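**Q** have a look at this prediction, sequence included:
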Amino acid sequence: MLEIGTKAPDFTLPDQNGNMHSLSEYRGKKVILYFYPKDNTAGCTKQACGFAERYPQFTEKGAVVLGVSKDRVASHKKFEEKYGLPFTLLADPELAAIQAYDVWQEKKNYGKTYMGVVRTTYLIDENGKIVKAFEKVKAADNPEQMLGELG
C-alpha cells in the first residue's frame, strides 16, 4: 500500500467505453480510486452498487469515483450496463496501475496461494496527493466509509 502524503502515481487506462483516462486529468477534484478483484462477483458488485447509490453525494462533495480491476473493457461495459453504474470503470489487464498502487499481492483462498488484487481504496486530494488509504476493505461498507472521509 502506498504511503499517505505521497504523490499518487499517474496512469492512463481505458474506461468501459474505451475512452482513455489519466489520473492527472482529475486535478482540482478529490478522487476515490478503488481497486477491486473482478466484475460481477458478489463483493465487487456490492461495492460498485454502493458507490452507485451514493454517487450524487460524492459529486456534491466534489469527488470523482474511479473503479479499477484487471478486467477488460468489454467486461466493464457489461458490468456497468447490468447495474447502471454512473461512474468510470478502468480496465487494467496489464496491471500498470494495479502494480503502481501496490495492490497486486499474494492471496490465500481455500488453502491455495495465488496473486490477485487486494481490495484497496485510496482517497486522493485535489493536488494529486494520497490523503487516505484503506487496505482489505469490506466491500459492502466501503462506499459509506469513503463518503464519511469526504466530510
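**A** Structure's in. What do you need?

**Q** CA only for contacts and neighbour counts going forward, please
**A** Will do.

**Q** for the residue nearest the centre of the chain, which non-adjacent residue is closest in space?
**A** In the chain, the C-alpha nearest the mean C-alpha coordinate belongs to residue 34, at 2.0 Å (C-alpha atoms, centre = their mean). In this structure, residue 34 finds its nearest non-sequential neighbour in residue 121, 4.2 Å apart by C-alpha to C-alpha, 6 or more residues apart in numbering.

**Q** likewise for residue 37?
**A** Nearest to residue 37 is residue 117, by C-alpha to C-alpha, 6+ apart, at 5.0 Å.

**Q** where along this protein do the helices fall?
**A** 42-53, 55-60, 73-83, 96-100, 142-149 (DSSP state H).

**Q** below is an additional structure, to be compared with the one above:
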Amino acid sequence: MAVAPSFKLPNVGPGPDPLSLSALAADNEFVLLLLQRDYHCGNCRKQVQVFADWYDEFHERNTEVVSIVPEPRERVRSWQEEYDLPYPLCADPEAAAGEEYDQPVRFGPLGRFSDLLGRMPKAVLLDCRDGDPTICYTHEGSSTWDRPELEEVFDAIDEQR
C-alpha cells in the first residue's frame, strides 16, 4: 500500500475549514476521497448526492467521505447550499489534490488545459488506522460515467477491516 499524499484544502461542508488529511486520519479509521471532474459535471453532482444518502452506512464503518472539486470555494459552496451534504466538500482550485492522487486526465495537453474535457473521476480509499494514511483501494474512471458502485466501495472497506 502506498502512503497517501497529505493535503489541506478549503472546506465548505461539515468539519474544519481548512480540512487536512492529518485531521481526518486522527478521527477516522478510513477516508474515502471522491475526486470530482468539475463544477458542471452532472455525474459528479449525482454521485455526491448518492453518497450523502448512504452516509450512515459509511459512518457505521468509521469512514469519512470527502468530495474534492477542482474549482474555487465560491463555486463549490453552491453545491453545499443546493445538496446540504453531510460530509466535507473541499475546493481545490489548483487541482493539487487531483495531481497528488494521480487523477486520470485524457486528451494530453488539451485535457490538462480544461477539466471539462480531460479530467476523469477517481475514488480513493485511505486506511488511517495506524496513523499514517495509506491508499488501499482506488477506482479510476475511464469516462465521465465510470464511478464505483456503492457495494464495491463498501466491500473494499469491509475487506480492509
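**A** In hand now; what should we look at? Since this is a predicted model, take the numbers as computed values, not measurements.

**Q** counterpart of the residue nearest to residue 34 of structure 1 in structure 2?
**A** Taking TM-score structural alignment, the alignment pairs residue 121 of structure 1 with residue 123 from structure 2.

**Q** thinking again about what came up before, columns distance to residue 136 of structure 1 and mean neighbour count on top of the helices of structure 1, output as a markdown table?
**A** Output for those, formatted as a markdown table (distance: least, C-alpha to C-alpha, whole Å; neighbours: other C-alpha atoms under 10 Å):
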| stretch | distance to residue 136 of structure 1 | mean neighbour count |
| --- | --- | --- |
| helix 42-53 | 12 | 19 |
| helix 55-60 | 22 | 15 |
| helix 73-83 | 22 | 17 |
| helix 96-100 | 14 | 18 |
| helix 142-149 | 10 | 16 |
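
**Q** nearest to residue 66 of structure 1, out of the ones you listed?
**A** The closest of these to residue 66 of structure 1 is helix 42-53. By C-alpha to C-alpha, the value is 9.8 Å.

**Q** that closest one vs structure 2, mean deviation?
**A** Compared with structure 2 after the fit, helix 42-53 of structure 1 shows a mean deviation of 0.7 Å (mean C-alpha distance after the TM-score superposition for structure 1).

**Q** residues in contact with that helix: which ones?
**A** 36-39, 65, 67, 83-87, 139-144 (C-alpha atoms under 8 Å, 6 or more residues apart in numbering).

**Q** tell me the angle that helix makes with helix 73-83.
**A** 60 degrees (axes from the mean of the first three to the mean of the last three C-alpha atoms, to 10 degrees).

**Q** contacting residues around residue 40 of structure 2?
**A** residue 116.

**Q** equivalent analysis for residue 94 of structure 2, please.
**A** 70-71.

**Q** repeat the analysis, applying 10 Å as the threshold.
**A** Contact analysis of residue 94 of structure 2 by C-alpha atoms under 10 Å, 6 or more residues apart in numbering lists 69-72.

**Q** of those, which belong to strands?
**A** Counting by DSSP state E, those place residue 69 in strands.

**Q** between the contacts of residue 94 of structure 2, which sits nearest residue 134 of structure 2?
**A** residue 69 (21.4 Å).
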